[in-house]
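**Q** Okay, here's the prediction I keep looking at, along with the sequence it came from:
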Amino acid sequence: MKKSYAAIACALAMTAIPTAQAEITANIGVTSNYLWRGTSQTDDAPAVSGGIDYAHESGFYLGTWASNIDWGTTGVELDIYGGYANELEGGLGYDVGLISYIYPSDDYDDSNFTELYLNLSYGPVSGGIAYTVAADWDDHSDLYYWASAGFEPAESWNISATVGHYDFEDNLDYSHGQVDITKSTGDFGDFTFTISKAEENPFDDDDLKVVVSCSKSF
């Protein structure tokens, strides 16, 4: 969830395991700064992440993802999620599910929370909303919503712009925006250059962020 200037290297991982009616995939990534909703989760330092996903042909899915973080002391974020994704006739895609953000370290007591989310997509445009349904703290009815649009200027290139707003129950609201330029290289993964800026960030993290990332799925 946080960020600044930096450079980075690459990624590697496990293999996909297809089954009769489902698929298991793995992913790994490296970033010069782990940004989440416009806020650095690593105190503007690099992060290494990885995850495993199970997707059934019906549209149901489960997954887990982990990364190092630093909110003053180093720790680990573990995400566990599940949901259902599909597409209606006419091309409207939808994805509804639950995600739990878990912080196992003793230094991150009372930080765990769970969101209910709904994401929609149509062509190059997408958007979504996430509502905090449970948390270790009292005022947890937080709301986050976002919108994004992208296009492919050339084969294996993608440019997208995203804006989001975090509406906290305790009035620590802020907005952010970012632009991502991604180059897909096939066997060597996807490389992304990101420029991000948050406004009125309550975590004193509203500097312009420039991030370089590399990710690979199997």
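**A** Looks like it arrived, so ask away.
**Q** Please count neighbours and contacts with C-alpha atoms only from this point.
**A** OK.
**Q** do you know how far the residue nearest in space to the middle of the chain is from residue 211?
**A** In the chain, the residue lying closest to the centroid (CA atoms, centre = their mean) is residue 36, at 6.3 Å. Applying CA to CA, to the nearest Å, the value for residue 36 to residue 211 is 12 Å.
**Q** picking that back up, I'd like to know how far the residue nearest to the centre of the chain sits from residue 67.
**A** To residue 67, residue 36 is 12 Å away according to CA to CA.
**Q** With residue 22 instead?
**A** Distance from residue 22 to residue 67, counting by CA to CA: 26 Å.
**Q** Those two: which is more packed in?
**A** Neighbour totals were compared for residue 22 and residue 67, and residue 67 leads with 20 against 15 (other CA atoms under 10 Å).
**Q** pretty sure that one is touching residue 78, no?
**A** Yes. Using CA atoms under 8 Å, residue 67 is in contact with residue 78, at 6.9 Å.
**Q** Could you identify the longest strand within the protein?
**A** Ranked by residue count and defined by DSSP state E, the top strand of the chain is strand 74-87.
**Q** Counting neighbours, what do you get for residue 154?
**A** Here the number of neighbours of residue 154 (other CA under 10 Å) works out to 9.
**Q** put this beside the first:
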Amino acid sequence: MNNSKSLLLAGLVCCGAAQAQISSTVALTSEYQMRGIGYSGNDPALSATLDWAGESGAYAGTWVSNTDSFRDGDPYDDGSDIEVDLYAGYNLQMANGMRYGMIGYYYYFPDTNYNINYTEVGFSAGYGNFNAYYYYSDDMISTSLESHYVAADYTFNLPWKTDLYLMAGHAFGEYYRETALTGAHEYSNWEASLKRSFGPIDTKLSWVDTDLHGRFHNSGEYLRNDGRFIFSVSHTF
């Protein structure tokens, strides 16, 4: 069993020991994007979570969304139309205001043309409105190739209960260098978002973009990576 699967299972096991708080979030977004790449065929995406949080800082949950990354007949088409993410982790808040976290993911895609399931581990550190992240997979999209992603974000609290969220990240590693096999390339991405809640409804308007260019730049329907606005609404129960 690889390290990322071990971490995920360990998080799930530890979660049975403390008092729990259960929550669920339903979200509708104009496009499902992750790290600047669109994964819903430029169509809206509906997602839902079911989360457990313990008093100790341990947590676990699942996230489900529709997805569509390739046109029918594309040589890279995996046939996926549903993504299920399982995750577990631990957050630690220090007395000096620093906070640290770790998380394990298992990305599962049912009923695909070939196996694209994979695991990933992440680590975070933050203070105040600033956060930094590092994510690692030793088997990105089941290719046996390593993937790394680093990112940082900062939230400005504005008047009228509005937040300005700024984020920048960079994806690199073997998976992104083996372009003939994966069709990918190392890249940076960024996001600027305005967030505001209206009663029980949370809204977010984002501008996302990447530095992918040349034959890797894509402003079409699938796997978009150009600059664009994305709007989402969500509610947490």
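**A** Yes, it's here. A quick note: this is a predicted structure, and the numbers were derived from the prediction, not measured.
**Q** re earlier: mean per-residue distance, the longest strand of structure 1 to structure 2?
**A** Mean deviation of strand 74-87 of structure 1 from its aligned counterpart in structure 2 after superposition (mean CA distance after the TM-score superposition for structure 1): 0.9 Å.
**Q** Residue range in structure 1 corresponding to the host helix or strand of residue 102 of structure 2, please.
**A** Using DSSP states H and E, residue 102 of structure 2 falls within strand 98-108. Aligned using TM-score structural alignment, strand 98-108 of structure 2 spans residues 92-102 in structure 1.
**Q** what comes up buried for the matching stretch?
**A** 93-102 (16 or more other CA atoms under 10 Å).
**Q** What is the nearest of the residues you listed to residue 149 of structure 1?
**A** When those are ranked by distance to residue 149 of structure 1 (CA to CA), residue 93 comes first, at 14.3 Å.
**Q** how near is the closest residue to the closest one other than its chain neighbours to residue 149 of structure 1?
**A** Leaving out its chain neighbours, the residue that sits closest to residue 93 of structure 1 by CA to CA, 6 or more residues apart in numbering is residue 87, at 4.1 Å. The gap separating residue 87 of structure 1 from residue 149 of structure 1 is 18 Å, by CA to CA.
**Q** same check, this time on residue 208 of structure 1
**A** Shown here: residue 208 of structure 1 relative to residue 149 of structure 1, a distance of 21 Å by CA to CA.
**Q** ditto for residue 131 of structure 1
**A** For residue 131 of structure 1 relative to residue 149 of structure 1 (CA to CA), the value is 22 Å.
**Q** Alignment lookup: residue 141 of structure 1 to structure 2.
**A** Matched across to structure 2, residue 141 of structure 1 falls on residue 146, judged by TM-score structural alignment.
**Q** Now its match: closest residue in space, sequence neighbours ignored.
**A** residue 138 (4.3 Å).
**Q** residue contacts, the one you found?
**A** With contacts defined as CA atoms under 8 Å, 6 or more residues apart in numbering, residue 138 of structure 2 is in contact with 119-120, 144-147.
**Q** let's go with 10 Å and repeat that
**A** 2-4, 118-121, 144-148, 173-175 (CA atoms under 10 Å, 6 or more residues apart in numbering).
**Q** Kindly report the same for residue 191 of structure 2.
**A** 35-36, 153, 165-169, 206-210, 227-229.
**Q** Just the buried subset of these, please.
**A** Among these, the ones that count as buried (16+ other CA under 10 Å) are 35-36, 153, 165-169, 206-210, 227.
**Q** Find the pair from those residues with maximum spatial separation.
**A** Spanning the widest gap among these are 153 and 227, at 18.4 Å by CA to CA.
**Q** coming back round to it: out of the contacts of residue 191 of structure 2, which comes closest to residue 189 of structure 2?
**A** Using CA to CA as the measure, the one of the contacts of residue 191 of structure 2 that approaches residue 189 of structure 2 most closely is residue 210, at 4.1 Å.
**Q** So which bit of structure 1 is the longest helix seen in structure 2 matched to?
**A** Taking DSSP state H as the criterion, structure 2 has its longest helix at helix 3-14. Under TM-score structural alignment, helix 3-14 of structure 2 has no counterpart anywhere in structure 1.
**Q** for stretch 186-198 of structure 2, same thing?
**A** Residue span in structure 1 matched to stretch 186-198 of structure 2, by TM-score structural alignment: 173-185.
**Q** and the longest helix of structure 2 with strand 82-93, angle?
**A** Using axes from the mean of the first three to the mean of the last three CA atoms, to 10 degrees, the inter-axis angle of helix 3-14 of structure 2 relative to strand 82-93 is 70 degrees.
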